[in-house]
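Colleague: Structure for this input, please:
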Amino acid sequence: MSNDITLRDQIEDTLRTVYDPEIPCNIMELGLVYKIEMKEDNVVFITMTLTAPNCPVAGDIVNEVQQKVQDIQGVKEAHIQLTFDPAWDKDMMSDEAKLELGFM
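Modeller: As a prediction, this is how the structure comes out:
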């Protein structure tokens, strides 16, 4: 069990290195990652969204997430599911991100 926690921490830390190119904040602080699921054999499923459905760099962000998570030692596969339900809004951001971006 402790391996799952460690691997999950590594995944979350890695996701903090992925930034939305339009907002100078990482996708975890922005609240774009809805769910991280660890399955058997360290197959990882991530459900995430974007700040806007017509985001011009959508493919780039999803590809970056998949590549970075799949490169973590111990992760067998990474599957990224993009969803817009629920739609993202700034209330999903962490307090730190809201402060940094002037929303508080």
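Colleague: From here on, just use CA atoms for contacts and neighbour counts.
Modeller: Will do.
Colleague: Doesn't Gln67 lie inside a strand?
Modeller: No - Gln67: not assigned to a strand; according to DSSP: H, G, I helix; E, B strand; the rest coil it is helix.
Colleague: Could I get the contacting residues of the most centrally placed residue in the chain?
Modeller: Nearest residue to the geometric centre of the chain (C-alpha atoms, centre = their mean): Val33, 4.0 Å. Under the criterion of C-alpha atoms under 8 Å, 6 or more residues apart in numbering, the neighbours of Val33 are Ile27, Ile46, Thr47, Met48, Thr49.
Colleague: What about those, which are in strands?
Modeller: Among those, the ones falling in strands (DSSP state E) are Ile46, Thr47, Met48.
Colleague: Could you check how many residues crowd around the second one?
Modeller: The reference is to Thr47. Thr47 has 16 neighbouring residues, counting by other C-alpha atoms under 10 Å.
Colleague: likewise Pro86?
Modeller: 8.
Colleague: Just give the number of residues close to Ile11.
Modeller: 21.
Colleague: surely it meets Gln73?
Modeller: No - between Ile11 and Gln73 there is no contact under C-alpha atoms under 8 Å: 10.1 Å.
Colleague: and for these two, which residues touch both?
Modeller: With C-alpha under 8 Å, 6+ apart, Ile11 and Gln73 have no common neighbours.
Colleague: quick one more, to check against the first:
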Amino acid sequence: MSEITIDTDALGEKIVRVLKTIYDPEIPVDIYELGLIYDVFVNENSDVKILMTLTSPNCPVAETLPLEIEEKVKSLKEVNNATVEITFDPPWDKDLMSEEAKLELGLL
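Modeller: A predicted model of the protein is given here:
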């Protein structure tokens, strides 16, 4: 019986590509470039955990955005399961945004 090893780096890159298709409803920038994704963990069972934040604790998509992320990440055939954990430590601020996002929003 052979062990199947997964390329967690390649899977991580695929997950990031999926995250870049999900946009904040109030800001025309994807959640990855916006700096809302703090970390993506993939274990040997292809279970994915995403640690993220929101632009504010009162964010109107606090209920729906994590579900959308889980569903889209789970749609990757290599992913067994996906969970999203929201944290506000550290709190989000515009310094977490990529240069591309800052340029898009006229902050550069």
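Colleague: Can you calculate the TM-score here?
Modeller: Here the TM-score for the pair of chains, by TM-score structural alignment, normalised by the length of the first structure, is 0.95; 104 aligned residues with a C-alpha RMSD of 1.2 Å.
Colleague: hmm, back to that, got the contacts of Val33 of the first structure as a markdown table, with distance to Glu100 of the first structure columns?
Modeller: Shown next, in a markdown table, are the contacts of Val33 of the first structure (distance: C-alpha to C-alpha, whole Å):
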| residue | distance to Glu100 of the first structure |
| --- | --- |
| Ile27 | 14 |
| Ile46 | 26 |
| Thr47 | 25 |
| Met48 | 22 |
| Thr49 | 21 |
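Colleague: just those residues now: which is nearest Gln81 of the first structure?
Modeller: Gln81 of the first structure lies nearest to Thr47 out of the contacts of Val33 of the first structure, by C-alpha to C-alpha, at 4.7 Å.
Colleague: which residue in the second structure lines up with that closest one?
Modeller: In the second structure, Thr47 of the first structure lines up with Leu51, judged by TM-score structural alignment.
Colleague: swap in Ser94 of the first structure?
Modeller: In the second structure, Ser94 of the first structure lands on Ser98 (TM-score structural alignment).
Colleague: Setting the sequence-adjacent residues aside, check what's closest to its match.
Modeller: Glu33 (5.2 Å; C-alpha to C-alpha, 6 or more residues apart in numbering).
Colleague: Verify the stated contact: that neighbour with Leu103.
Modeller: No - Glu33 of the second structure is not in contact with Leu103 according to C-alpha under 8 Å; the separation is 10.9 Å.
Colleague: Neighbours of the match of Ser94 of the first structure, how many?
Modeller: 14.
Colleague: separation between it and Ile27 of the second structure?
Modeller: As for Ser98 of the second structure, its distance to Ile27 of the second structure is 14 Å (criterion: C-alpha to C-alpha, to the nearest Å).
Colleague: Name the SS class of the aligned partner of Leu30 of the first structure in the second structure, please.
Modeller: Correspondence of Leu30 of the first structure to the second structure, assessed by TM-score structural alignment: Leu34. Using three-state DSSP, the structure places Leu34 of the second structure in coil.
Colleague: pretty sure Leu34 of the second structure is touching Leu96, no?
Modeller: Yes - with contact defined as C-alpha under 8 Å, Leu34 of the second structure counts as touching Leu96 (6.9 Å).
Colleague: Tell me the spacing between the match of Thr47 of the first structure and Leu107 of the second structure.
Modeller: For Leu51 of the second structure, the distance to Leu107 of the second structure - C-alpha to C-alpha - is 26 Å.
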